[in-house]
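In: got a predicted structure here, sequence first:
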Amino acid sequence: MKTRRIGPFEVSAIGLGCMNLSHAYGTPPSRAEAAAVLNGALDNGVTLFDTAALYGFGANEELVGEVLAMHRERIVLTSKCGMQGVDGVRVIDGRPDTIRVSVDASLKRLRTDVIDVLYLHRLDAKVPVEDSVGAMAELVRAGKVRALGLSEVSATTLRRAHAVHPITALQSEYSLWTRNPELGALQACRELGVAFVAFSPLARGFLGGELRDVNALAPKDIRRAMPRFSPQHYAANLKLLDAFQDEAHQLRCAPATLALAWLLHQGEDIVPIPGTSQAAHLWELLAAPQLTLDGATLARLDALINQRTVSGARYNEATQAEIDTEEF
């Protein structure tokens, strides 16, 4: 496995996003299946594992802690605060006191004394980012956290936070079909020396090529509330997927491998964290660093799937109101 850097940490070029082992995309896999994914990733060179207090309302951190605690010295462990489940409801809360309590609970669930990178999961519109990051910086000084990150924030917010305490990583959605980081966040990261961690690099499963019928999504699958996955918009997007799969076929690789390889070619400072609920799919993800794309292929992919050709908004209006990133 090739490596890249996130601040002081050398990590696998492909990390593992652990969310869908407990949360968001319909019925999670069984405990045994989830453990097989985590162990399979570890055995094949993955050293970066990403979770959050929100995922499964704590269940994902418990899973990651249970399976990977014995391998703690081999991995870079990241989690998130500032958005969690309260009485069964998702709540954004970036108040300093809430962050302190949340991180103590995360450490217990993760079975560790320290989180390598702690992200502010969402900017709380009612709390200045300086206050939230200030509380997180206290946790660094207390030895509970090694480095700080932000998730889904704009370049302006990143700069404000960085002035309070050095930010090691910015995590946001980035893929062929979500180009928002190109509006300013990537440039700000490079100016400040901040790594960019790309979540949903497979476009929430779209670029994996297997999701053909959105009507088959589970009732509580979060994609049902995303405009791009509505039947009308998805029918249009499937036309892009057909052409994308043709490109992968020409390169004799899986569509997921091609999607991640495109992302890796966007800069050495970018680390994708795809997720999967099936250990059998790990090879598609982990093959990406070995796939070299020439300029002509990159140009065709850029022209095929981008903010102008994708049908539908990234989020619905209610969710978009909670997001601080730049928007087209």
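Out: That came through fine.
In: hey, let's count contacts and neighbours off CA atoms from now on
Out: Fine.
In: quick check: next helix or strand after the helix or strand containing residue 169?
Out: In the assignment (DSSP states H and E), residue 169 maps to strand 167-173. Proceeding N to C from strand 167-173, the next assigned helix or strand is helix 185-192, under DSSP H and E.
In: helices or strands up against that following helix?
Out: helix 155-164, strand 195-199 (3 or more Cα pairs under 8 Å, 6 or more residues apart in numbering; DSSP states H and E).
In: just checking, next helix/strand downstream of the last one?
Out: Yep, that's strand 195-199 we're talking about. Per DSSP H and E, the first helix or strand lying C-terminal to strand 195-199 is helix 231-251.
In: next one: that next one to chain centre, how far?
Out: Relative to the mean C-alpha coordinate of its chain, helix 231-251 is positioned 22 Å out (Cα atoms, centre = their mean, to the nearest Å).
In: try stretch 212-220
Out: Relative to its chain's centre, stretch 212-220 lies at 22 Å (Cα atoms, centre = their mean).
In: can you give the contact residues for that stretch?
Out: For stretch 212-220, the surrounding residues in contact (Cα atoms under 8 Å, 6 or more residues apart in numbering) are 24, 25, 26, 27, 223, 224, 229, 230, 231, 234, 238.
In: let me know the closest of those to residue 79.
Out: Nearest to residue 79 among the contacts of stretch 212-220, counting by Cα to Cα, is residue 24 at 16.5 Å.
In: before we go on, here's another structure to hold up against the first:
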Amino acid sequence: MDKNKPNAGSNANEHPGVARRDFLINSALAGAMLTVASPAWAASSDQPQATKSTPQAGQAQMKTRKLGTLEVSEMGAGCMSISANYGPAASTAQGIETIRAAHEKGVTFFDTAEVYGPYTSEELVGAALAPIRDQVKIATKFGFAIDGTAGLNSRPERIKQVAEASLKRLKTDRDLFYQHRVDPNVPIEDVAGAIRELIQEGKVLHFGLSEPSAGTIRRAHAIQPVTAVQTEYSVMERSPERNGVLAACEELGIGFVPWGPMGMGYLTGKIDASTRFDPKTDLRSTFDRFSPENLAANMPFVALLKQFGEKKGATPSQIALAWLLAQKSFIVPIPGTRNIDHLNENLGALRVELTPDDLRAFGTALAALTVHGGRMNEMQMGLVDQTT
């Protein structure tokens, strides 16, 4: 994730007959109630040209991991923060340049959602990846009512409408489609059934869930196999380890995609108690964990990352990402940024080797720390699935 001051910088199964279509709905922070004014991501003459996906000199060769049966780069790219929710939108040219630079460095998995902007993130991702569509996998999401109403809407007819609109914005017929938030008013079996129909029609290849409970994962998976689950997970936010979500993914062969892998930018070490977030453009301004007192109280987490970083010649961001990658082989983090220097820093985590001894020592130190403040505000947490 990339936050520019004053928002703080961060580093921050193929279906028969469907020609390599992939569209995975991921992630990240649900900005449903925040509409950020952004420029249209239309193609223009100042956009950088597509580049070949080859590692640069000195760069670690990008490996792949499996999300269910979907093979992607071991680290993906979250695209939300380029155009919404973590400060003012970046320019079209900057957004496209960053996304294409990520691909040039080996990233093949890009995450967006209808609600980011709304719409502008999908438009940006579609424009940036159109020339290299066959080389990448795109994840997007449905589930918010952004048609003049508020709240959630995962009625089957709405899901199909969103799929058609998202395909146009993304300039593709390939899908990995996440439910962004579980809708308590629509049985998950109906949601999974609607996705199954889209898969049968060749419009979607893979089904994902964002912020579901373990029980919801199991019920959905029984109707339509779930390819990936997306939930906040980081050194500071380890609830998937305790609530059964990570265990359910491992048991069922489902990939896990952590959003907020660097604590929404906090774990980069570029945020401190003096950092302020613009309430007009940055959702973190309403999150208790980002209050001045909690920004100060949680500094031991950053200090721990710095301590291990000094031993490994790595930054706090790189240690945070390397720790996540070391947890399970089916985990694919999606750090987001609009800054190529931060992109390079994030990808540098792939060169960081944490030995079993390192991980044990880190885990012992981590267990002694206490997280101060909830991860999102009351409204946002009210949308997180808590069913059994």
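Out: The structure has been received and is ready for your questions. Remember, it's a predicted structure, so these values are computed and weren't measured experimentally.
In: just the buried subset of the contacts of stretch 212-220 of structure 1, please.
Out: Neighbour-count burial (16 or more other Cα atoms under 10 Å) is assigned, among the contacts of stretch 212-220 of structure 1, to 24, 25, 223, 224, 229, 230, 234, 238.
In: map the fourth one across to structure 2 for me.
Out: I take that to be residue 224 of structure 1. The alignment partner of residue 224 of structure 1 in structure 2, by TM-score structural alignment, is residue 285.
In: check contacts around its match.
Out: Contact partners of residue 285 of structure 2, counting by Cα under 8 Å, 6+ apart, are 276, 277, 278, 279, 291.
In: identify the residue nearest the residue nearest to the spatial centre of structure 1 in space, chain neighbours excluded?
Out: Geometric centre of structure 1, nearest residue: residue 199, 2.3 Å, by Cα atoms, centre = their mean. With sequence-adjacent residues excluded and distances taken as Cα to Cα, 6 or more residues apart in numbering, residue 199 of structure 1 is closest to residue 173, at 4.8 Å.
In: what's the spacing between the nearest residue to residue 290 of structure 2 once chain neighbours are set aside and residue 384 of structure 2?
Out: Leaving aside its chain neighbours, residue 290 of structure 2 sits nearest to residue 284 (6.3 Å; criterion: Cα to Cα, 6+ apart). To residue 384 of structure 2, residue 284 of structure 2 is 17 Å away according to Cα to Cα, to the nearest Å.
In: same deal with residue 328 of structure 2?
Out: The gap separating residue 328 of structure 2 from residue 384 of structure 2 is 23 Å, by Cα to Cα.
In: in structure 2, which spans are strands?
Out: Secondary structure of structure 2 by DSSP state E: the strands cover 64-67, 70-73, 77-78, 109-111, 137-142, 176-179, 206-210, 226-232, 255-259.
In: mean shift of the fourth one relative to structure 1?
Out: Once the two models are superposed, strand 109-111 of structure 2 sits on average 0.5 Å from its counterpart in structure 1 (mean Cα distance after the TM-score superposition for structure 1).
In: corresponding residue for the residue nearest to the centre of structure 1 in structure 2?
Out: Structural alignment (TM-score structural alignment) places residue 199 of structure 1 against residue 259 in structure 2.
In: go on, residue 189 of structure 1?
Out: Correspondence of residue 189 of structure 1 to structure 2, assessed by TM-score structural alignment: residue 249.
In: just checking, its match touches residue 241?
Out: No - with contact defined as Cα atoms under 8 Å, residue 249 of structure 2 does not count as touching residue 241 (10.9 Å).
In: neighbour count for those two, which is higher?
Out: Neighbour totals were compared for residue 249 of structure 2 and residue 241, and residue 249 leads with 23 against 11 (other Cα atoms under 10 Å).
In: hmm, back to that, deepest-packed of the helices and strands packed on helix 185-192 of structure 1, please.
Out: Sort those by mean neighbour count, taking mean count of other Cα atoms under 10 Å, and strand 195-199 sits at the top with a mean of 25.
In: what residues in structure 1 pair up with stretch 70-83 of structure 2?
Out: So stretch 70-83 of structure 2 is aligned with residues 9-22, judged by TM-score structural alignment.
In: buried sites along the matching stretch?
Out: Neighbour-count burial for stretch 9-22 of structure 1, counted by 16+ other Cα under 10 Å, picks out 9, 11-22.
In: ok, stretch 334-348 of structure 2 next?
Out: Using 16+ other Cα under 10 Å as the test for burial, stretch 334-348 of structure 2 gives 334-340, 342-343, 345-348.
In: likewise stretch 252-260 of structure 1?
Out: Buried residues in stretch 252-260 of structure 1, counting neighbours by 16+ other Cα under 10 Å, are found at 253, 254, 255, 256, 257, 258, 259, 260.
In: just give me how far that stretch sits from the chain centre.
Out: For stretch 252-260 of structure 1, the distance to the chain centre is 18 Å (Cα atoms, centre = their mean).
In: stretch 107-126 of structure 2 now?
Out: Stretch 107-126 of structure 2 sits 11 Å away from the centroid of its parent chain (Cα atoms, centre = their mean).
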